[in-house]
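# Okay, here's the prediction I keep looking at, along with the sequence it came from:
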Amino acid sequence: MLASTAYAAIDEESQFVLNTFSFLIWGALVMWMCAGFAMLESGSVRTKNASAICLKNIGLYSVAGLTYYLIGYNLMYTDVGSWIGSVTFLYGPSADELALLSGDETAKASVIKQNYATMSDWFFQMVFVATAASVVSGALAERVKLWSFLTFTTLLTAIVYPIVGAWTWGGGWLNQMGFQDFAGSTIVHSTGGWAALAGIMVVGPRAGKFRSNGSVKVTPPSNVPLVTLGVLILWFGWLGFNGGSQLALGSVSDAVAMSNVLVNTNLAAASGVVTALLISRPPVRAR
């Protein structure tokens, strides 16, 4: 019989590196969801509107990145009271991190105590903001012009989303009442959904959606392969969205929990597909 092997506990610096790497790699995976939304939406609309949809998705990601850097993150996480955080501009590395980058090795211990690099957390949170805006993009497809949508996105990502986030992940009043949201089902998806509903109520239905007698005019997807590609990219991206929400990869328990999250996410997606196939008639039958 082989003797049992004793493994040394992971040191704090390795925990810092693994946690930071987790934020960055999962954040990059969530960023890839922007491509999934673009493919899904552009393939679902009429061909003449596909290019506008693609431009909107690139634009919203750019706007979200800038606004969340300028004011959104501080409003959501810095000095949060019960309702909002600090109304200050710009966010950056901690003083200890800047000192370390300047060659001051004495700052290393303080940086390691943070458990992760400051800007890695910002990056991971930023891609969540962009996802909330992408929910609105899909709902308002073929309904609004580019600059109107980007203006709406600016308000959503700079003010609305950060305030909702401050109530919860930022430690505000909802968090103080015991509210929990592991991966943004409310903060990201409900906020995006409510914003989309508000936009729909203002702008109304798509042009040509209803006939003169009030009946719905069905408009099939213009490019089914693009829709399929978008769905698969989003499926892939959601593994990072939910898995990264463990927010750490510096211990055995974190690794086990993250593995379970990825498996559950995949099972949920697969179950949804199979359920839809069972209860709905496929649009195209094999011959």
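Sure thing, it's come through. Residues are numbered from 1 along each chain as shown.
# make it CA atoms for all contacts and neighbour counts henceforth
Will do.
# Distance of Ala141 relative to Thr154?
When CA to CA, to the nearest Å is the yardstick, Ala141 and Thr154 sit 17 Å from each other.
# For these two, indicate the residue with more neighbours.
With other CA atoms under 10 Å as the criterion, Ala141 and Thr154 differ in neighbour count, and Ala141 comes out ahead with 21 against 18.
# Doesn't that one belong to a strand?
No: with DSSP: H, G, I helix; E, B strand; the rest coil as the criterion, Ala141 is assigned coil and is not in a strand.
# contacting residues for it?
Under the criterion of CA atoms under 8 Å, 6 or more residues apart in numbering, the contact list for Ala141 reads 41, 45, 53.
# alright, now check it against this:
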Amino acid sequence: AIVLGARIGKYGKDGTVNAIPGHNIPMAIVGTFILAFGWFGFNPGSTLAGTDLRISVIAVNTMLASAAGAFAAMVYMWTKYGKPDPSMMANGMLAGLVAITAPCAFVNSVSAVIIGAVAGVLVILSVFFIDSTLKVDDPVGAISVHGVCGAWGVLSLGLFADGKYGDGWNGVKGPVTGLLYGDSGQFLAQIVSIVVNFLFVFIASYLFFKLLDLLVGNRVSPETEIEGLDIPEMGVLGYNEDKR
């Protein structure tokens, strides 16, 4: 997003932020539920063994966090702006799913709800901060959903892991236990992993896309961007409006 730059018309000359709403909110909601459904294969499936009874805990935690994320986002938007924003509710659900991915096997149900609810509010704060303060145009909130809430999920494992699972995980003796259950070491390990992952991914991605931009370019022409990519890229309109 940094290398690509903002869409035409996103920011005014005085720095004002202009909203560019999505063209089909119902389809976005459907897509969100498709993703949520897929997460039940993603998280429980990561146990790699159906005989591991922890798979049921993972599935329940995944469901609870996603619901808590959507609910928290709805309540926040309704309280602060007077309307429940469906697009933010969708992002809240995805934020809950992303946040619970790391700790899903290591926390209890109450912690899963807390993790998801925090993610549901965090994603909104992050979207507005990145959009208005950092002036980075992120149309779908991917940085906030996957980056910020992903980092929160990794950190939350170091907070809420209850010490009932993970003995021998990655060759380490003893179950995974978080700070709130008496183990500060796991919390510190999670912080280190967040910092290392952020630095590696940011630097590597920036260099790659910067090089790609210099060699072949990342953007379409301004004319194509204004016209829309349907005809130039696909040859047909996504919505064939009758202009008679």
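In hand now; what should we look at? Just so you know, these numbers come straight off a predicted model, no measurement behind them.
# returning to what we had before: ok, of the contacts of Ala141 of structure 1, which one's closest to Val188 of structure 1?
Glu41 (18.7 Å; CA to CA).
# and the closest one, what pairs with it in structure 2?
Applying TM-score structural alignment, one finds that Glu41 of structure 1 aligns to Asn43 in structure 2.
# Check which helix or strand its match maps to.
In this assignment (DSSP states H and E), Asn43 of structure 2 forms part of helix 25-45.
# Mind giving me the packing neighbours of that helix?
helix 54-81, helix 86-101 (3 or more CA pairs under 8 Å, 6 or more residues apart in numbering; DSSP states H and E).
# got those helices as TSV, with mean neighbour count columns?
Conversion of those to TSV gives the following (neighbours: other CA atoms under 10 Å):
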stretch	mean neighbour count
helix 54-81	22
helix 86-101	30
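# To Gly153 of structure 2, which of the ones you listed lies closest?
Taking the helices and strands packed on helix 25-45 of structure 2 one by one with CA to CA, helix 86-101 is closest: 3.8 Å.
# Could you find the closest non-adjacent residue to the residue mapped onto Ile58 of structure 2 from structure 1?
Here Ile58 of structure 2 is matched to Ile53 in structure 1, going by TM-score structural alignment. The spatially closest residue to Ile53 of structure 1, leaving aside those adjacent along the chain, is Ser42, at 5.7 Å (CA to CA, 6 or more residues apart in numbering).
# go on, Gly65 of structure 1?
The shortest distance from Gly65 of structure 1 to any residue that is not its chain neighbour, by CA to CA, 6+ apart, is 6.2 Å, and that residue is Met126.
# can you tell me which residue in structure 2 aligns to that neighbour?
By TM-score structural alignment, Met126 of structure 1 lines up with Met89 in structure 2.
# Quickly note the distance from that match to Ala73 of structure 2.
Computed as CA to CA, the Met89 of structure 2 to Ala73 of structure 2 distance reads 5 Å.
# Where does stretch 143-154 of structure 1 end up in structure 2?
The counterpart of stretch 143-154 of structure 1 in structure 2, using TM-score structural alignment, spans residues 106-117.
# ok, and what's touching that stretch?
For stretch 106-117 of structure 2, the surrounding residues in contact (CA under 8 Å, 6+ apart) are 57, 60-62, 64-73, 95-97, 99-100, 104, 153, 156-157, 160-166, 176.
# again, only this time at 7 Å
Stretch 106-117 of structure 2 is touched from outside by 61, 64-66, 68-69, 72, 96, 99-100, 156, 160-162, 165, 176, with contacts defined as CA atoms under 7 Å, 6 or more residues apart in numbering.
# before we move on, what about stretch 181-193 of structure 1?
For stretch 181-193 of structure 1, the external contacting residues (CA under 7 Å, 6+ apart) are 128, 132-133, 135-136, 161, 164-165, 242, 245.
# For Trp167 of structure 1, give its distance to Thr67 of structure 1.
Using CA to CA, one obtains 19 Å as the distance from Trp167 of structure 1 to Thr67 of structure 1.
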